[in-house]
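Visitor: sequence and predicted structure, then a few things I'm wondering about:
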Amino acid sequence: MKKSNQKTRDTRYSSYLHPRWWPTWMGIALMWLASRLPLKLQWWLGRRTGDLAYRFAAHRRHITEVNIHLCFPELSEQEQQALVKKSFQANGIGVMEIGLAWFRNPGSFIPITEVHGLEHVDAALAKGKGILLLGGHYSTLDLGGSLVTEYIEADVMQRDHNNPLMNAVMTRARERRYGMVLDSRNLRGLLRQLKKNRIVWYATDQDYGRKGIVFAPFFGVAAGSITATSRIAERSGCVVMPFSHFRREHEPGYDIYFHPPLENFPSGDDMADATLVNRTIENEVRRHPDQYLWMHRRFKTRPSKDDPDLYGKDAD
């Protein structure tokens, strides 16, 4: 695998023996230990972790409150606040599940996992142009991605972690599950994999700044939405297939959904394409709205630079 960033993509553990890395190693050790606990206990600990974050992570709580207020105006103030708290709990469980994805064999969760729509993958691969799996930042991100590879062969695009040691652990774990781990900026590598009729996990549902975007609605709010998805599909001829993964609410278990490919995509109209992508992700989020990463400033970039910051100057 080509290293897109030598500093952050150094995955040799021998490079991180200096004492400055010891606190990170301690955190990794705690993640490993927690991953050995029974799943029900991990979910309980995850919810309590979310409760603590809800209470003390004021900035992230504020961002989540703004997002949910914007996206669910039909809910009462009490219902919105309940969803905010539930979202913190779901993402707390997601933190616990990172350890499961990195340090456990996801195959052990097959008995409590159900896959829906796998026939769409087989039909799309028969076209020979590759599949761009249109994912989203759900709280099951890491574990859901690992579970997917129990059923299909896939590659993944990732944004490298800011901590080089955490990035090394994350990348090595994903390399055990995926064929290739591509840097999120490595579009040439992505196109090469699609040309080989590979499946590549790809997410577009975050605010990446003002470059190469249109402002398409997401939950009825203008959101900076990248146009790269259309360019990739145009250049490669690949199938763009929505998929999602969620944990069950009332019993330990997971569901993975593969959906029919987007039709008439790309259409030649960037706004129409971005609107379709956003609406597709929005439909999945509505299945389990608490399991989405509402802590991200999805509406940070506004249509006009003179538009007010929806999150306030103190939100980071």
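Guide: Perfect, thanks for sending it.
Visitor: can we go C-alpha only for contacts and neighbour counts from here?
Guide: Noted.
Visitor: need the contact list for the most centrally placed residue in the chain.
Guide: Centrality entry for the chain: nearest residue to the mean C-alpha point is residue 137, 2.8 Å, by C-alpha atoms, centre = their mean. For residue 137, the contacting residues are 203, 205, 292-293, by C-alpha atoms under 8 Å, 6 or more residues apart in numbering.
Visitor: from these, pick the one nearest residue 235.
Guide: Nearest to residue 235 among those, counting by C-alpha to C-alpha, is residue 203 at 18.0 Å.
Visitor: now do the closest one against residue 250, distance only.
Guide: Taking C-alpha to C-alpha, to the nearest Å as the measure, residue 203 falls 27 Å from residue 250.
Visitor: have a look at these two and say which one is more surrounded.
Guide: residue 203 (19 against 6; other C-alpha atoms under 10 Å).
Visitor: name the member of the contacts of residue 137 with the most neighbours.
Guide: Of those, with other C-alpha under 10 Å as the count, residue 293 tops at 24 neighbours.
Visitor: is it true that that residue touches residue 138?
Guide: Yes - the criterion here is C-alpha atoms under 8 Å, and residue 293 meets it with residue 138 at 5.8 Å.
Visitor: show me the contact partners of stretch 55-68.
Guide: Contact partners of stretch 55-68, identified using C-alpha under 8 Å, 6+ apart, comprise 54, 80-81, 83-84, 294-299, 310-311, 314-316.
Visitor: below is an additional structure, to be compared with the one above:
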Amino acid sequence: MINFILKFFAMMPLRLNHLIGSLIGYYLYMSDSDSKKIVHKNIQTCFPNLAKSEQQDLIKKSLIETGKGLSESGFIWLGSFKDNAKHITKTNGSEHLNSDQPIILLVPHFGCWEITGRVLSIDTPITFLYKPLRKAKQEALLIKNRQKQGLTMASADKKGVIKLQRAIKNKELIGILPDQDPGEEGSVLAPFFGTNARSMTLLVKLARKNNAKVLLTWAFRLPKGKGYELNLQPVDILSEQGSIEADVALMNQVIEDLVKTQPEQYLWNYKRFKSVVDYSS
């Protein structure tokens, strides 16, 4: 069934794909879905100073972008890397990839994060960290569609960390999406939009250990299916204090600053604060 849905969306031009995705998002908003409840709680938590009407507007826009993210998955996954690249209308900051330092791509769940590694791996090998899925069939489908050509996936466990470290030593790019709750192991509580959230420590540890250059990397989703704008921006996430807590707080601030530029394109339908916020209320 999942394969059929992915193929259905893969056949469409991007403009139609995003139009249908928008309708899916609008349905999620109008139907009082679980996604809407999670987004509502996150928007309330992160933007408490917005008027209720402004919060509702952001919730609707966010779910519409969520719908686009769902529909574009088939378009991105089942398309070739070169076809994906055709939809990148502009790339900002590619010169930062030329460095003698190891490079870590900090890729938040913002815009179309799936396309970043696929497009960049056309020119240089990249190893991306990912969280394995519980169901074996879904896991196999994910690996089949993500791990191709110069893009290698590393699971979020000890073997995966070793794979990332090996890629760094081979002067290859590594990519990490660090803005989800990884559980107590390998995390600290750090502020994100003014509320403590369990936050991954791996990225800052690798950056400090390897004296790596960190590039904030995101693909902004353009309106009306016009494609994506790819961005790479050097960021400093290593604090003067040198503590893990201070480093992670800096990393979260970098992500927060990006999210504030276009908050509807962030993944708000994930329970980011599940360690400290009651999502059932």
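Guide: Arrived safely. If you're wondering where the values come from, they're calculated on a predicted model, not measured in any experiment.
Visitor: any chance of the contacts of residue 137 of structure 1 in CSV, with secondary structure and distance to residue 271 of structure 1 too?
Guide: Compiled in CSV, the contacts of residue 137 of structure 1 are given as follows (DSSP: H, G, I helix; E, B strand; the rest coil; distance: C-alpha to C-alpha, whole Å):
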residue, secondary structure, distance to residue 271 of structure 1
203, strand, 18
205, coil, 15
292, strand, 24
293, coil, 24
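Visitor: quick one: the alignment partner in structure 2 of residue 310 of structure 1 and residue 59 of structure 2, what's the gap?
Guide: The alignment partner of residue 310 of structure 1 in structure 2, by TM-score structural alignment, is residue 278. For residue 278 of structure 2, the distance to residue 59 of structure 2 equals 18 Å [C-alpha to C-alpha].
Visitor: which one of these two is surrounded by more residues?
Guide: Comparing residue 278 of structure 2 with residue 59 by other C-alpha under 10 Å, the one with more neighbours is residue 59, at 27 against 10.
Visitor: now for that one: what does it line up with in structure 1?
Guide: In structure 1, residue 59 of structure 2 lands on residue 84 (TM-score structural alignment).
Visitor: its match in helix, strand or coil?
Guide: helix (DSSP: H, G, I helix; E, B strand; the rest coil).
Visitor: just checking, it touches residue 292?
Guide: No - counting by C-alpha under 8 Å, residue 84 of structure 1 stays clear of residue 292, with 10.6 Å between them.
Visitor: can you give me the neighbour number for the residue nearest to residue 269 of structure 2 when sequence neighbours are not counted?
Guide: For residue 269 of structure 2, ignoring the flanking residues on the chain, the nearest one in space by C-alpha to C-alpha, 6 or more residues apart in numbering is residue 39 at 4.8 Å. Counted with other C-alpha under 10 Å, the neighbours of residue 39 of structure 2 add up to 24.
Visitor: for residue 22 of structure 1, same thing?
Guide: Residues near residue 22 of structure 1, counting by other C-alpha under 10 Å, number 12.
Visitor: tell me how far it lies from residue 103 of structure 1.
Guide: As for residue 22 of structure 1, its distance to residue 103 of structure 1 is 19 Å (criterion: C-alpha to C-alpha).
Visitor: picking that back up, roughly how far does the match of residue 310 of structure 1 sit from residue 50 of structure 2?
Guide: 21 Å.
Visitor: could you do residue 142 of structure 2 as well?
Guide: For residue 142 of structure 2, the distance to residue 50 of structure 2 - C-alpha to C-alpha - is 37 Å.
Visitor: please apply the same query to residue 17 of structure 2.
Guide: In terms of C-alpha to C-alpha, residue 17 of structure 2 sits 31 Å off from residue 50 of structure 2.
Visitor: that older thread, looking at the contacts of stretch 55-68 of structure 1, which has the most residues close by?
Guide: residue 84 (26 neighbours).
Visitor: show me the contacts for it.
Guide: Listed by C-alpha under 8 Å, 6+ apart, the contact partners of residue 84 of structure 1 are 61, 64-65, 68, 290.
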